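A.B. asks: quick check, what structure comes out for this input:
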Amino acid sequence: MNLILTVLEIVAPVGLLGLVGFLWVRLGFEYRLEFITRLCMTLSLPPLVFTALMKTEIDPAALTSLSLAAALAYGALTVAFWAVTTALGLDRRTFLAPLIFGNTGNVGLPLALFAFGQAGLGYAVVVFAVMILWHFTFGLWMVAGGGSPARLLREPIMGATLLGALFLWQGWETPRWLTNSLDLLGQIAIPLMLITLGVAVARLNAGKLGRAVWLSLLRAAICLAASLGAGLLFGLPPVALAVLILQVTTPVAVTSYMMAEKYGADAQSVAGLVIASTLLSVVTLPLTLAFLI
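C.D. replies: Sure thing, here's the model as predicted:
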């Protein structure tokens, strides 16, 4: 019973804030998704990532191991899902990126924070940074036939990640007044991201949900195997291993739908994956957390 209550305490805030966004749209209220997304990605999430990295107390060896384990996990997912899309005859422009990249920002960061505290958030940010690096290079190239390191470096989230990593590595800290200001700005990100997730799901018109459901089940199994194997291979400590598994197994990111819509891939099929994997995560995430805790 205590375990169930603990998992509920962790998952409930994520689900309730997502439900707020979903109901907000269903009730007919205006929600400017593009503005809120831009606000989070350019103004609030970068300070959250920077301060989380700067204040994280991670042994340098553990930090290196986690980064390498995350890179290996996403590399394994890329190979595995490339094989899956080839075997099933699926369009790689449409399906490969959504199958690889989970919602490590909207869902993974708050879950890691609620489940494992500030240390968990710090680990989650490291995995998030590795995912962002691969998503905005290989993932963007797959969907749009473009993307480069130069484009990646223009993203505020990457600048914050690199700067935060430098401060973490050197043991530097910003002045207290600046840290407090950045903390306050970063606190906007998590509730807005969760509400926005609910809004985005409410606005999706899903297609081919039957295929999306079994693909989501297959994806969940492969993501669990890849993250667990990579974490054990690098001998990650328990909390770091738990966060790696949690981040890699998050449901398909809403940004995958946005990218498919923007660059002319089959956005409806991606929408189906977003909805199916998000609904599936209502069951899989509590079970994963129960196992990890």
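A.B. asks: okay, CA-based contacts and neighbour counts for the rest of this
C.D. replies: Will do.
A.B. asks: which strand or helix spans A80?
C.D. replies: A80 belongs to helix 60-88 when assigned by DSSP states H and E.
A.B. asks: got the buried residues for that helix?
C.D. replies: For helix 60-88, the neighbour count (16 or more other C-alpha atoms under 10 Å) marks 62-63, 65-74, 76-78, 80-82, 84-85 as buried.
A.B. asks: again, but for stretch 89-101
C.D. replies: For stretch 89-101, burial by neighbour count (16+ other C-alpha under 10 Å) applies to R92, R93, T94, F95, L96, A97, P98, L99, I100, F101.
A.B. asks: mind checking which of those land in helices?
C.D. replies: Of the positions in these, R92, R93, T94, F95, L96, A97, P98, L99, I100 sit in helices, assigned by DSSP state H.
A.B. asks: after the helix or strand encompassing L218 comes which helix or strand?
C.D. replies: According to DSSP H and E, L218 maps onto helix 209-233. Remark: after helix 209-233, the chain's next helix or strand is helix 238-248, criterion DSSP H and E.
A.B. asks: what packs against that following helix?
C.D. replies: helix 60-88, helix 109-134, helix 209-233, helix 267-292 (3 or more C-alpha pairs under 8 Å, 6 or more residues apart in numbering; DSSP states H and E).
A.B. asks: following up with a second sequence; could you model it the same way so I can compare the two?
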Amino acid sequence: MIQQLANSLVPLFSLIVLGAILGRKTDFFDGKALSGLVTTVGIPALLLHSVLSMEMDIGQMSELVAITVVWIGVMALVTAGVLRLIGFPVRDYLPSLVHPNTGNMGVPVCFALFGPQSLGLAMVISSVIQISHFTLGIGCLSKSFSLKALAKNGPVLALVAGALLVATEARLPGPVMTTLDMLGSITVPIMLMQLGSSIANLKLSGAREMAWPVAFSFYRPLVGLATAWLVLLLWPLDAFQAEIFLVQCAMPVAVMSYVLAVRYHGPAQTIALTIPLSVIVSLAVAIVFSLG
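C.D. replies: Okay, here's the model as predicted:
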């Protein structure tokens, strides 16, 4: 299991380090061009390909979607209350503290812990989180929410199309799936290198600026895990699904939260620093599950 985790996570950290080096030495990550490419092309292709590659019936998929939506709602309410209590702007910080990195970290971790049969379940949960990034996340950071904008959102349209194709048992031609796979493959590397670049260019004046990122790095995985456990008490899943759900909800702050914070002028530096710190906490949770 440790070897599988290493195989999954070493590439992740290697890309972050590469991004940090390039961010210090080049201007590759300046501006919004790369973020725009990821959000308008890479993520829709990745999500559609992932949904169509799953082997799952629509009923099982619907139950996982529903319980994940409930968890997001409860987590958002709890987090909004905590942020008001400590005097932080709710709209700026709520998306990053609610949304876990269920994609480029959660899916590999689930694979390492539970084997290839967990991938479809993990991807369904990840897909719902991705929709929430582009609804709850953008709604908070942009200070506005528009159904019209949601209807034009690439990731949302990709997931709706995927669900319809799964429900009708339709299959896209092989060349189309290969094209989607190639386009989606650009997403995770660019996001991770952008994160590394941001971390490398952080300007911190002292320990005081580290305090809240450290606190948030514990909050995101641990409160996410506790909230998922409470939801499962009211909406039990079978043991295998429940374990995957708990692990996904305990993942660190999502790289997408950083990408959107950059795009909408949110607290990008704080989020960038919180991500690697929260990875350590989530890894500890994963190790506990592996011993259970």
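A.B. asks: would you format the helices and strands packed on helix 238-248 of structure 1 as TSV with distance to T42 of structure 1 included?
C.D. replies: What follows is those, written out as TSV (distance: least, C-alpha to C-alpha, whole Å):
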stretch	distance to T42 of structure 1
helix 60-88	24
helix 109-134	14
helix 209-233	29
helix 267-292	23
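A.B. asks: with respect to I190 of structure 1, which of the ones you listed lies nearest?
C.D. replies: Among those, helix 109-134 comes nearest to I190 of structure 1, with 6.4 Å by C-alpha to C-alpha.
A.B. asks: Q4 of structure 2 matches what in structure 1?
C.D. replies: In structure 1, Q4 of structure 2 lines up with T6, judged by TM-score structural alignment.
A.B. asks: host element of that match?
C.D. replies: helix 2-26.
A.B. asks: pull the residues that contact that helix.
C.D. replies: Helix 2-26 of structure 1 is contacted from outside by 30-31, 107, 110-111, 114-115, 191, 194-203, 285-286, 289-290, using C-alpha atoms under 8 Å, 6 or more residues apart in numbering.
A.B. asks: buried subset of those?
C.D. replies: 107, 110-111, 114-115, 191, 194-202, 285-286, 289.
A.B. asks: for L166 of structure 1, give its distance to G159 of structure 1.
C.D. replies: L166 of structure 1 is 11 Å from G159 of structure 1, where distance means C-alpha to C-alpha, to the nearest Å.
A.B. asks: meant to ask about W134 of structure 1, not that
C.D. replies: Distance from W134 of structure 1 to G159 of structure 1, counting by C-alpha to C-alpha: 15 Å.
A.B. asks: give me the more crowded residue out of those two.
C.D. replies: W134 (19 against 16; other C-alpha atoms under 10 Å).
A.B. asks: show me what the more buried one aligns to in structure 2.
C.D. replies: When structure 2 is aligned by TM-score structural alignment, the residue opposite W134 of structure 1 is S132.
A.B. asks: with G147 of structure 1 instead?
C.D. replies: Aligned partner of G147 of structure 1 by TM-score structural alignment: F145.
A.B. asks: for its match, which residues are in contact?
C.D. replies: Neighbour list for F145 of structure 2: T135, I138, G139 [criterion: C-alpha under 8 Å, 6+ apart].
A.B. asks: mind putting those residues in JSON lines, distance to R263 of structure 2 and neighbour count included?
C.D. replies: Shown next, in JSON lines, are the contacts of F145 of structure 2 (distance: C-alpha to C-alpha, whole Å; neighbours: other C-alpha atoms under 10 Å):
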{"residue": "T135", "distance to R263 of structure 2": "15", "neighbour count": "20"}
{"residue": "I138", "distance to R263 of structure 2": "10", "neighbour count": "22"}
{"residue": "G139", "distance to R263 of structure 2": "13", "neighbour count": "17"}
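A.B. asks: so which of these are in strands?
C.D. replies: Among the contacts of F145 of structure 2, no member falls in strands (criterion: DSSP state E).
A.B. asks: mean shift of the helix holding A80 of structure 1 relative to structure 2?
C.D. replies: Here helix 60-88 of structure 1, set against structure 2 after superposition, deviates by a mean of 1.4 Å using mean C-alpha distance after the TM-score superposition for structure 1.
A.B. asks: residues in structure 2 aligned with that helix?
C.D. replies: Against structure 2, helix 60-88 of structure 1 falls on residues 58-86 (TM-score structural alignment).
A.B. asks: measure the match of W134 of structure 1 to E55 of structure 2 for me?
C.D. replies: Counting by C-alpha to C-alpha, the gap from S132 of structure 2 to E55 of structure 2 is 23 Å.
A.B. asks: one more: E243 of structure 2?
C.D. replies: Per C-alpha to C-alpha, E243 of structure 2 is found 19 Å from E55 of structure 2.
A.B. asks: so those two - more neighbours on which side?
C.D. replies: Taking neighbours as other C-alpha under 10 Å, E243 of structure 2 and E55 compare with E243 leading, 18 against 13.
A.B. asks: how much space separates the closest residue in space to L113 of structure 2 that isn't next to it in sequence from V51 of structure 2?
C.D. replies: With C-alpha to C-alpha, 6 or more residues apart in numbering as the criterion, L113 of structure 2 has its nearest non-adjacent residue at 6.1 Å, and that residue is S290. Noted for S290 of structure 2: a distance of 27 Å to V51 of structure 2, by C-alpha to C-alpha.
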